[in-house]
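A.B. asks: Predicted structure and sequence below. I'll ask about it afterward.
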Amino acid sequence: MVNGTWLLSTFGAFGALVCIFAETGLLVVGFFLPGDTLLVPAGLLCASTARNGPHLPLLPVLACAAAGTIAGAQVGFWTGRRAGPTALARIGNKRLRAGADRAELLLARYGYAKAVVLGRFIPVVRTVLNPVAGALGVPVRTFTAWQVIGGLAWSQSLVLGGYWLGDSVRHPDAYLVPAAAAVVVVSLVPVVLEVLRGRGTERADRDTPADV
């Protein structure tokens, strides 16, 4: 796993762009790269109270995070589009295979729009859902519109969360790791709620008597 703090200290906002682009667009290396654990420290380094590492300007970091996640998802989608469904069966890595299966389940269970947005908040699935969507023939306009919405919601909320932490806590560096973990957990809340709501709907359908 690449160290996100080192990447930001060395390359600044551009490092965030390249890393997020690779995580969301390059299937082979993407799941090795930090996503949530890069964007929170990036926001923290934008705060005036941050002491460890360089001070980063907030607007370029937000712009780079958005550009990286949107461009990466689109590249991943077109890669899957060109490779086709047969490429999915050739995934040998167990972690990627599990992520691809979850991505297919999301698309089948929740529809294209919800799946593309929710997938942004799930590690590994965030990397594989884009090529899976392309390989399974998700319409280009539908994918593009919802991946932009999901990408902006994911990337901007994490950067701003780190920025808020830096401006609100006296010694934010000491809380960096717990904060990153907390943000990851919070980011999964929409996914959990959607799963619970889906199960509730299925249970209600089973309990509803069939028409005679």
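C.D. replies: Happy to help now that I have it.
A.B. asks: okay, CA-based contacts and neighbour counts for the rest of this
C.D. replies: Fine.
A.B. asks: tell me which residues of stretch 130-144 are tucked away?
C.D. replies: Using 16 or more other CA atoms under 10 Å as the test for burial, stretch 130-144 gives Asn130, Pro131, Val132, Ala133, Gly134, Ala135, Leu136, Val138, Phe143, Thr144.
A.B. asks: typo on my end, stretch 15-22
C.D. replies: Going by neighbour count (16+ other CA under 10 Å), the buried part of stretch 15-22 is Gly15, Ala16, Leu17, Val18, Cys19, Ile20, Phe21, Ala22.
A.B. asks: how far away is the residue nearest the centre of the chain from Thr201?
C.D. replies: The residue lying closest to the centre of the chain (CA atoms, centre = their mean) is Arg120, at 3.4 Å. Taking CA to CA, to the nearest Å as the measure, Arg120 falls 24 Å from Thr201.
A.B. asks: What of Thr144?
C.D. replies: From Thr144 to Thr201 the distance is 28 Å (CA to CA).
A.B. asks: what's the answer for Arg81, then?
C.D. replies: Arg81 is 33 Å from Thr201, by CA to CA.
A.B. asks: which one of these two has more residues nearby?
C.D. replies: Arg81 (21 against 12; other CA atoms under 10 Å).
A.B. asks: looking at it, the more buried one is touching Leu129, isn't it?
C.D. replies: No. Shown here, Arg81 and Leu129 do not form a contact pair, counting by CA atoms under 8 Å, at 12.0 Å.
A.B. asks: next, the one to line up against it:
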Amino acid sequence: MQAWLSEVPAFVVYLAVFFLIGGQFLCLPLPGGVVLTTAGLLAVQGTVSPVVVSAVAAAGVLAGSAAGYRLGARGGRAVLARLVARFPRVLPEKRVVATERLFERWGAWVVVVSCFSAVLRMIAAPLAGTLGVPVRRFAAAITVSAVAWAFGTTLGIYYVGQAAEQWINGLSLVGLAMLVVVALASVPSWFRRRAES
């Protein structure tokens, strides 16, 4: 990781996490997943707290999703109708109908899964508002998703990074050289097995 990233004050990292993730859930093409991953790696270095990063990321998801849902509920139908009329090949009416059916049946589950997909992050909240997913169901689903995604991603990166750092620090140069030799020696047999199957 770049040395300058380690020198960024923690509050700047927290603000970036909140606003970039919130913006992505508000239908803006922002790199929310990349920001969360970077913040998790900064937590491994001790620059930020992994728990605070997780909480701020979850808050960003909830704020961005609430705004996206509200925008969709207020003007989403009109925007959707204009998009269908303007881009009928890209967004045919039958696709809109299929999406409406999907949200009628699985709307809350689509919202729960949304955090784990870069594309769904941008469109799930406005679509849920546009297609009339009940507010309480939406709020419960996005809360579960936000907490699972933010804490799972950040703490997963943090603990894996900590374990990898300890493992690498525990290796001697001789042990590392032996590991490289064993890995290189196993490459031909791996290719042979692959060719046989």
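C.D. replies: Alright, I've got the coordinates. Just so you know, these numbers come straight off a predicted model, no measurement behind them.
A.B. asks: if we can go back for a sec, surely the residue nearest to the centre of structure 1 and Val128 touch.
C.D. replies: No. The criterion here is CA under 8 Å, and Arg120 of structure 1 misses it with Val128 at 10.2 Å.
A.B. asks: mean offset of stretch 136-150 of structure 2 relative to structure 1 (after superposition)
C.D. replies: Here stretch 136-150 of structure 2, set against structure 1 after superposition, deviates by a mean of 0.9 Å using mean CA distance after the TM-score superposition for structure 1.
A.B. asks: wait, what's in contact with the aligned residue in structure 2 for the residue nearest to the centre of structure 1?
C.D. replies: Using TM-score structural alignment, the equivalent of Arg120 of structure 1 in structure 2 is Cys115. If you count contacts by CA atoms under 8 Å, 6 or more residues apart in numbering, Cys115 of structure 2 has them with Arg121, Ser145, Ala146, Trp149.
A.B. asks: Tell me where structure 2 has helices.
C.D. replies: Remark: helices assigned in structure 2 by DSSP state H are 3-6, 10-25, 32-45, 50-86, 93-114, 118-130, 135-170, 173-196.
A.B. asks: from these, which stretch is densest packed?
C.D. replies: helix 118-130 (a mean of 24; mean count of other CA atoms under 10 Å).
A.B. asks: How far does it sit from its chain's centre?
C.D. replies: 13 Å (CA atoms, centre = their mean, to the nearest Å).
A.B. asks: Let me know the angle separating that helix from helix 50-86.
C.D. replies: Inter-element angle recorded for helix 118-130 of structure 2 and helix 50-86: 70 degrees (by axes from the mean of the first three to the mean of the last three CA atoms, to 10 degrees).
A.B. asks: Run through who's touching helix 118-130 of structure 2.
C.D. replies: Contacts for helix 118-130 of structure 2 (CA under 8 Å, 6+ apart): 24-29, 33, 65-66, 68-77, 103, 107, 110-111, 113-115, 138.
A.B. asks: Also compute the angle for the helix or strand hosting Val185 of structure 1 relative to helix 36-46, please.
C.D. replies: For Val185 of structure 1, the enclosing helix or strand under DSSP states H and E is helix 176-187. Going by the same axes, to 10 degrees, helix 176-187 of structure 1 is angled at 120 degrees with respect to helix 36-46.
A.B. asks: What residues in structure 2 pair up with helix 176-187 of structure 1?
C.D. replies: So helix 176-187 of structure 1 sits over no part of structure 2, by TM-score structural alignment.
A.B. asks: which parts of that helix are buried?
C.D. replies: Buried residues in helix 176-187 of structure 1, counting neighbours by 16+ other CA under 10 Å, are found at Leu176, Ala179, Ala180, Val183, Val184, Ser187.
A.B. asks: mind putting these in TSV, distance to Gly161 of structure 1 included?
C.D. replies: Below are the buried residues of helix 176-187 of structure 1 laid out as TSV (distance: CA to CA, whole Å):
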residue	distance to Gly161 of structure 1
Leu176	11
Ala179	9
Ala180	9
Val183	8
Val184	11
Ser187	11
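A.B. asks: so which of these would you say is closest to Leu158 of structure 1?
C.D. replies: Nearest to Leu158 of structure 1, judged by CA to CA, of those is Val183 at 7.1 Å.
A.B. asks: tell me the contacts of the closest one?
C.D. replies: Listed by CA under 8 Å, 6+ apart, the contact partners of Val183 of structure 1 are Asp36, Val40, Leu158, Gly161.
A.B. asks: Distance to Val29 of structure 1 for those residues - can I get that in a markdown table?
C.D. replies: Below are the contacts of Val183 of structure 1 laid out as a markdown table (distance: CA to CA, whole Å):
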| residue | distance to Val29 of structure 1 |
| --- | --- |
| Asp36 | 16 |
| Val40 | 21 |
| Leu158 | 22 |
| Gly161 | 26 |
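A.B. asks: Structure 1: which residue goes with Arg82 of structure 2?
C.D. replies: Under the alignment (TM-score structural alignment), Arg82 of structure 2 pairs with Arg90 in structure 1.
A.B. asks: repeat for Val144 of structure 2
C.D. replies: By TM-score structural alignment, Val144 of structure 2 lines up with Ile149.
A.B. asks: So its match sits against Val117, correct?
C.D. replies: Yes. Judged on CA under 8 Å, Ile149 of structure 1 makes contact with Val117 at a distance of 7.0 Å.
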